[in-house]
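Chemist: Provided below are the primary sequence and the corresponding predicted coordinates.
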Amino acid sequence: MTKPVFIALDFSDAQETMAFLEQFPADVRPAVKVGMALFYREGPAIVRQLKAAGFTVFLDLKLYDIPNTVAQATNHLAQLGVDYLTIHAAGGVRMMTAARQGAVAGATLVNGQVPKLLAITQLTSFSEQEMQETQLVTVPLLTSVVHLAQLAATAGFAGTISSAFESRAIHEATPNDFLSITPGIRLAGDEVGDQNRVVTPARAREMGANGIVVGRSITQAPDPVAAYQRVVAEFQGE
């Protein structure tokens, strides 16, 4: 899957999650994102269940702690077979390097594939003013995002999680294979919700996104399978 469309599984528990996914035909196994709420409710079991059912799993826990603690966490999570995993770039190069080492060690223990580590730059719910006021910085939001992306590339990460508005700048400042995975995606006409920097799947493609994360436009659609297929078609330019 070169340009994945991840469905954000923002459901209350495993039963609701699997009931939603059962709507998809057996030959359609979309990539899925498991966030904090679902993982903290169900634990590693939900990841094992999704992997056993054939889904590509993006585990979005936004790890952020001292290097040794993050390394232990990525070691354990890599053993679950997760395909993508998020870590906060604000933890710095030492923490991100430790995260990478932990993930490699964990995957090696189970003869598995090392998960692609994605750095959280600035949340798509942040406006530039809110970022500056919260973090006591005066640099533009884009400058901060690109700087954090470069730190992540230095640490050997696969890419970033950031707004599509920053995708071009990230690509210009990082190696050719560095990924820009973008949340904050809505189909035209859908509610924006608590996101600030929102684009459509087609616009994300035009802006250079290598993958997108879509929640409510699919999960709350009257026909989620049709909505997913529409998102994929728009993002792939079909």
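Modeler: That came in fine, so what should we check first? Numbering: from 1, shown residues only.

Chemist: going forward, measure contacts between C-alpha atoms and count neighbours the same way
Modeler: OK.

Chemist: and the residue of the chain most remote from its centre, which of the three is it?
Modeler: Centroid-distance maximum for the chain: Thr138 at 26.8 Å, with CA atoms, centre = their mean. Following DSSP: H, G, I helix; E, B strand; the rest coil, Thr138 is assigned to coil.

Chemist: residues contacting it?
Modeler: Thr138 makes contacts with Gln132, as judged by CA atoms under 8 Å, 6 or more residues apart in numbering.

Chemist: and for Asp190, the neighbour number?
Modeler: Neighbours of Asp190 under the rule other CA atoms under 10 Å: 12.

Chemist: want to compare, so here's the second one:
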Amino acid sequence: MADERLIAALDVHTMDDVKRLVTTLGDSVTYYKVGMELFYGVGAQVVTWLREQDKDVFLDLKLHDIPNTAAGGICSLMRLGATMLNVHASGGYTMMKTACDRMHAEAAELGVKCPKLIAVTVLTSINQDDWRDMGLALQIKSAVVRLARLAQKAGLDGVVASAQEASLIREACGKDFLIVTPGIRPAGSDTYDQSRVATPTSALTDGATHLVIGRPIYAADDPKAAAEKIINEMEKVR
């Protein structure tokens, strides 16, 4: 009953933790997010192992550097076989376009399938007060849409954004643009450190293409049952 729109976040610490959770979830989940803490802790083996289990991988390392360095980093990560990679949109148009163009060129040269490349707009932990404290004048929603349009212009496949901005991005960037939304919490769940959250149903209704969900699954007493409950909710929106 897996739903390819669900990306389960592997916000765990060791390969043993990874194997335990992935085995527990079984066929219920086919797509996993690997973030900084796990990747920096165990290295590339986590991506290799997940691919050996026929799982898709969103390698969420949020590259942000000068164009040549970001492009080189993306190409190195591309060779690991991840399904989707990301950069920070705030790195600018030239950084995003350079990374995208280099990745596609290298994938073609190697004869491998090119991963999707998406851009982080504004982190879902940031609220309007945080935003104002950074001296940024635009409203968060306006900034997110501007960054999404910039990412699309640079040739990227989509963005990471709060579900609260999904409908605006969908309107601005069209039906084929990926919108990957973290900060998803089933009704009644704790929001933890996320400020801009949504339920699975509302996020998909507003235009999200993928939902990244961590704690409500891995911290549940029965992770598989929790994942399947979320999937059942997601299936109401197609």
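Modeler: Done, it's in. Note that the coordinates shown come from a computational prediction; the quantities given were computed from them, not determined experimentally.

Chemist: what would you report as the TM-score here?
Modeler: The TM-score (TM-score structural alignment, normalised by the length of structure 1) is 0.94; 236 aligned residues with a CA RMSD of 1.5 Å.

Chemist: hang on, the earlier thing: residue in structure 2 paired with the residue farthest from the centre of structure 1?
Modeler: If you follow Thr138 of structure 1 across to structure 2 using TM-score structural alignment, you land on Ala137.

Chemist: what ranges does structure 2 have for its helices?
Modeler: Taking DSSP state H as the criterion, structure 2 carries its helices at 15-25, 36-42, 45-52, 67-78, 93-110, 128-133, 140-153, 166-173, 200-205, 215-218, 223-234.

Chemist: and these as TSV, adding mean neighbour count and distance to Ile179 of structure 2?
Modeler: Below are those laid out as TSV (neighbours: other CA atoms under 10 Å; distance: least, CA to CA, whole Å):
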stretch	mean neighbour count	distance to Ile179 of structure 2
helix 15-25	16	24
helix 36-42	15	20
helix 45-52	17	22
helix 67-78	19	20
helix 93-110	18	17
helix 128-133	12	21
helix 140-153	20	9
helix 166-173	20	7
helix 200-205	22	10
helix 215-218	21	20
helix 223-234	18	15
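
Chemist: could you list every residue that touches the residue lying closest to Thr191 of structure 2 once chain neighbours are set aside?
Modeler: In space, Thr191 of structure 2 comes closest to Arg185 once its chain neighbours are excluded; the distance is 6.7 Å by CA to CA, 6 or more residues apart in numbering. If you count contacts by CA under 8 Å, 6+ apart, Arg185 of structure 2 has them with 191, 197-200, 213, 216.

Chemist: for Gly155 of structure 2, state which of those is nearest.
Modeler: Using CA to CA, the shortest approach to Gly155 of structure 2 within the contacts of Arg185 of structure 2 belongs to Ile213, at 26.5 Å.

Chemist: how many neighbouring residues does that closest one have?
Modeler: Residues within reach of Ile213 of structure 2, counting by other CA under 10 Å, total 25.

Chemist: correct me, but it touches Pro182?
Modeler: Yes - if you go by CA atoms under 8 Å, Ile213 of structure 2 and Pro182 touch, sitting 6.5 Å apart.

Chemist: which residues does His88 of structure 2 contact?
Modeler: Residues in contact with His88 of structure 2 (CA under 8 Å, 6+ apart) are 62-64, 119-121.

Chemist: most neighbours among those residues, which one is it?
Modeler: With neighbours taken as other CA under 10 Å, the top of these is Ala119, carrying 29 neighbours.

Chemist: quick check: closest non-adjacent residue to it.
Modeler: Computed as CA to CA, 6+ apart, the closest residue to Ala119 of structure 2 that is not its neighbour in sequence is Val159, at 4.5 Å.
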